[in-house]
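Chemist: Give me coordinates for this.
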Amino acid sequence: MKKILFATTALVATAGVASAEVALTGTAEMGIYNPNSETAETQFFTDFDIRFTLSGEADNGLTFGATIDLDEAADYSDDVGGNDTGVFELPSRQGGEAIFISYGGATLTMGDTDGAYDARIPEMALAGGTLNDDETVHLGFNHGDGDAFGLTGLDGFGDGQIARFDYAYNSFTFSLSAEQVADGADVSGIGDTVWGLGVSWSGQVSAIDLTVGLGYQTLEDVADVTGLAVTGGFANGISAGLTYSVTDIDGLSDDVTHVGLGFGYEMNAIAVGVNWGQFEYDGDNQSGWGLAASYDLGGGLEARLGYGYSDMEGVWGSGDYNTWSLGLNMSF
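Modeler: Below is the predicted model of the structure:
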């Protein structure tokens, strides 16, 4: 079937600018899902997202651009880390837009973007996709992008506006980032800036496409997070990865450690990914595993199946639950 293209591109020539480009892309999903087997019933699932991407190049070789994701712009929260608990009530006002300027190997990005920690450390969801992110919402997955308590990173702990500087040299990429906690103000007992450092290397070793990432992120009086991850892709379509992190949270007597594993397989139209992870603190843990499977039907249409299992023991509470989803993903 012939694909209907909704993306549009416009080229504009103006004084002092070599060229500018505007592109519109979108995704839509429909199906069924269960977000929590213990508290919810199976429900209909629908989601629609539009993304604008703008880019250009100046006469002196500088490239620049911006993106805005309308789904994130509508859904962003006023609470820390995007949660709705109201624990800290800091002014997180970033709404899905990011702006960059680049020259050579150097790039400065500001707005709704990843901190250095998350940008440089690969995640363990290596293949496939799901409607409701079942493979990444389980309690053992490390997103690296922050939560209200700093277990997986510190992005979004402040006002949501992140400034990150990247420099790419040969196979290495170095990153430095900062996020203001409350528009630059020093919040008592928390601090004023989330700082991040990260470095990654990508290359081929003995026919394996290898990526190694190391990151560190800190917020005064709250937490320090250090993480390492390695992923490898093989010629037969199999991929594997390992991640480990240590979080030192102020006020806790012991560090929170995380270990995660990921496996993927991609061949022709089929993609399947499985991951497992566990957070541990003073002998107690929360863990989980996730499955993502997809089949490419062509033309931007994809069938998706997902499953996630979560288990808590000890300090985080106790009990287990699962999530699942099934349906179609459409890319335009």
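Chemist: from here on, contacts and neighbour counts on C-alpha atoms
Modeler: OK.
Chemist: Centre of the chain to the host helix or strand of G56, how far?
Modeler: Using DSSP states H and E, G56 falls within strand 43-58. Taking C-alpha atoms, centre = their mean, to the nearest Å, one finds the center of strand 43-58 at 15 Å from the center of the full chain.
Chemist: Over to stretch 185-197?
Modeler: Worked out by C-alpha atoms, centre = their mean, stretch 185-197 lies 22 Å from the chain centre.
Chemist: Please give the structure of this sequence too, so both can be compared:
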Amino acid sequence: MKKVLFATTALIALGSMAAADVRLSGYGRFGLDFNQANDSDYNNGNNPNYNGVSETNITSRLRLQVDMSTETDGGVGFNARFRAQAESRDGSAGGAVFNGARFGVTYGGLIVNVGNIIGAVENAPGLYTTGTRSAGTGIDGMDFMSLPIKGINVDPTSSNFLTPGTTFGWDAYSSTSAGANGVEALYTVGGFTGHVSFSQDNDYGPGVTGEDRLAIMLTYSFGDYYVTGAYQSVDNNPLVYTDVNGRAYDQEDGMYFLAAGADWGQFGAKLAYGSNDVADSWTLEGNMDIGAASNLLAWVNSTDVDGALLDANNESIVGFANAVGQVDGTAFGINYQYDLGGGSTFVAGYAQSAADSNNSQFQAGVYFSF
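Modeler: I've put the predicted structure just below:
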């Protein structure tokens, strides 16, 4: 990524003079987003899974990132990062917002971050699509249906609104909020990288303890190949489904992810697996370079939801079984990129969600980095 570098001088707390770097970088993206729901009832306002999304929308994002770093005379590095971002997706626009900062300390192969941390599961190689501009399909990721960790998002203000798909029920660097406000350590030596992260929410109210997340990720790269695994343990998750045939389902606790991939130059491939209380899910991905400037990537995801959830008559969450059913089945997608030069890329993508939901998306637009 082409970056604009501003050099300045800072007096750090240890009392020695050091050259401090302040770097500005970012990207812009904009394009056309077409959503087609073949099931007409999916766009019925009386359906608890109604998504309210128009068929054709403009999707866009502008991100400005600021990275600051300095180093002591003893070789200890200090750094910080924050972002400003404005975006519009599926007809919903928001003004520019600043996120929470992440602070880091580095020494040799060790990195310790606090604040808006990366997150161990989020940092696992192979979790997202390989080399695409959105880390998913199309311009904005298209709900990241390729990720093999599936579940149900529940609107905390209303038990009647459910969103099936990728829940992102793990700590990750947030571009629009304070983030996890956690702590993490990463260590790299040779082809091995280990990552441990921890976060703790404040209590939600009297007698309601805040959620704790502990995650670990290990990855090893050798030649053209890599293998990786990640696991997350959660205490006090406020969104545990307790009225499903007498069993409690916690899709964030006991979550794990495994992946193996390879890059052979013109061709690449990946096989990934994710599991939680709600579903087991596989993703197979392949990509190839076409000439000197184009890349074509395709993926297929197969998700198997716990049968008890599909059959559940869950009175505490309206439409629960119907919503879970929308991720049970096979989804697939294809992404095309053409390098226009100067940090600009033309991107087009198509994604078809799981068989039970019959919902497809198409996007095309331009991404440019600076």
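Chemist: hmm, back to that, so the strand holding G56 of structure 1 matches what in structure 2?
Modeler: Counting by TM-score structural alignment, strand 43-58 of structure 1 pairs with residues 57-72 of structure 2.
Chemist: neighbouring contacts of that stretch?
Modeler: The contact list for stretch 57-72 of structure 2, computed with C-alpha atoms under 8 Å, 6 or more residues apart in numbering, reads 14, 16, 18-34, 77-91, 139-140.
Chemist: same thing but 6 Å
Modeler: 20-33, 77-91 (C-alpha atoms under 6 Å, 6 or more residues apart in numbering).
Chemist: Then stretch 238-249 of structure 1?
Modeler: Stretch 238-249 of structure 1 has contacts (C-alpha under 6 Å, 6+ apart) with 222-233, 255-265.
Chemist: And for stretch 124-131 of structure 1?
Modeler: By C-alpha under 6 Å, 6+ apart, the list of residues contacting stretch 124-131 of structure 1 reads G262, G264, A271, V272, G273, A292, A293, S294, R304, L305, G306.
Chemist: Those: which two are farthest apart?
Modeler: G262 and R304 (18.5 Å; C-alpha to C-alpha).
Chemist: State whether L309 of structure 2 is indeed within a helix.
Modeler: Yes: the assignment for L309 of structure 2 is a helix, going by DSSP: H, G, I helix; E, B strand; the rest coil.
Chemist: Now it: closest residue in space, sequence neighbours ignored.
Modeler: Of all residues not flanking L309 of structure 2 in the chain, A321 sits nearest, at 5.9 Å (C-alpha to C-alpha, 6 or more residues apart in numbering).
Chemist: Please apply the same query to S199 of structure 2.
Modeler: That would be G182: by C-alpha to C-alpha, 6+ apart, it lies 4.1 Å from S199 of structure 2.
Chemist: Quick check: the gap between the alignment partner in structure 1 of the one you found and R51 of structure 1.
Modeler: Using TM-score structural alignment, the equivalent of G182 of structure 2 in structure 1 is I162. Distance of I162 of structure 1 to R51 of structure 1, given as C-alpha to C-alpha, to the nearest Å: 19 Å.
Chemist: which of these two has more neighbours?
Modeler: More neighbours surround I162 than the other of I162 of structure 1 and R51, with 24 against 19 (other C-alpha atoms under 10 Å).
Chemist: Surely that one and E179 touch.
Modeler: Yes: contact criterion C-alpha atoms under 6 Å: I162 of structure 1 and E179 qualify, at 4.6 Å.
Chemist: longest helix of structure 2?
Modeler: Longest helix in structure 2, counting residues (DSSP state H): helix 320-325.
Chemist: In whichever helix or strand comes after it, which residues are buried?
Modeler: Under the assignment DSSP H and E, the closest C-terminal helix or strand after helix 320-325 of structure 2 is strand 329-341. Within strand 329-341 of structure 2, the residues that count as buried by 16 or more other C-alpha atoms under 10 Å are G329, T330, A331, F332, G333, I334, N335, Y336, Q337, Y338, D339.
Chemist: before we move on, what about stretch 56-70 of structure 1?
Modeler: Buried residues in stretch 56-70 of structure 1 (16+ other C-alpha under 10 Å): G56, E57, T63, F64, G65, A66, T67, I68, D69, L70.
Chemist: Tell me the spacing between the alignment partner in structure 1 of A364 of structure 2 and L131 of structure 1.
Modeler: In structure 1, A364 of structure 2 lines up with L326, judged by TM-score structural alignment. For L326 of structure 1, the distance to L131 of structure 1 equals 7 Å [C-alpha to C-alpha].
Chemist: The two: who's more crowded?
Modeler: Higher neighbour count among L326 of structure 1 and L131: L131, with 26 against 22, using other C-alpha under 10 Å.
Chemist: What's that one aligned with over in structure 2?
Modeler: Taking TM-score structural alignment, L131 of structure 1 has I139 as its aligned residue in structure 2.
Chemist: Shouldn't its match be within a helix?
Modeler: No: applying three-state DSSP, one finds I139 of structure 2 to be coil, outside a helix.
Chemist: And it, how close does it get to S360 of structure 2?
Modeler: Counting by C-alpha to C-alpha, the gap from I139 of structure 2 to S360 of structure 2 is 15 Å.
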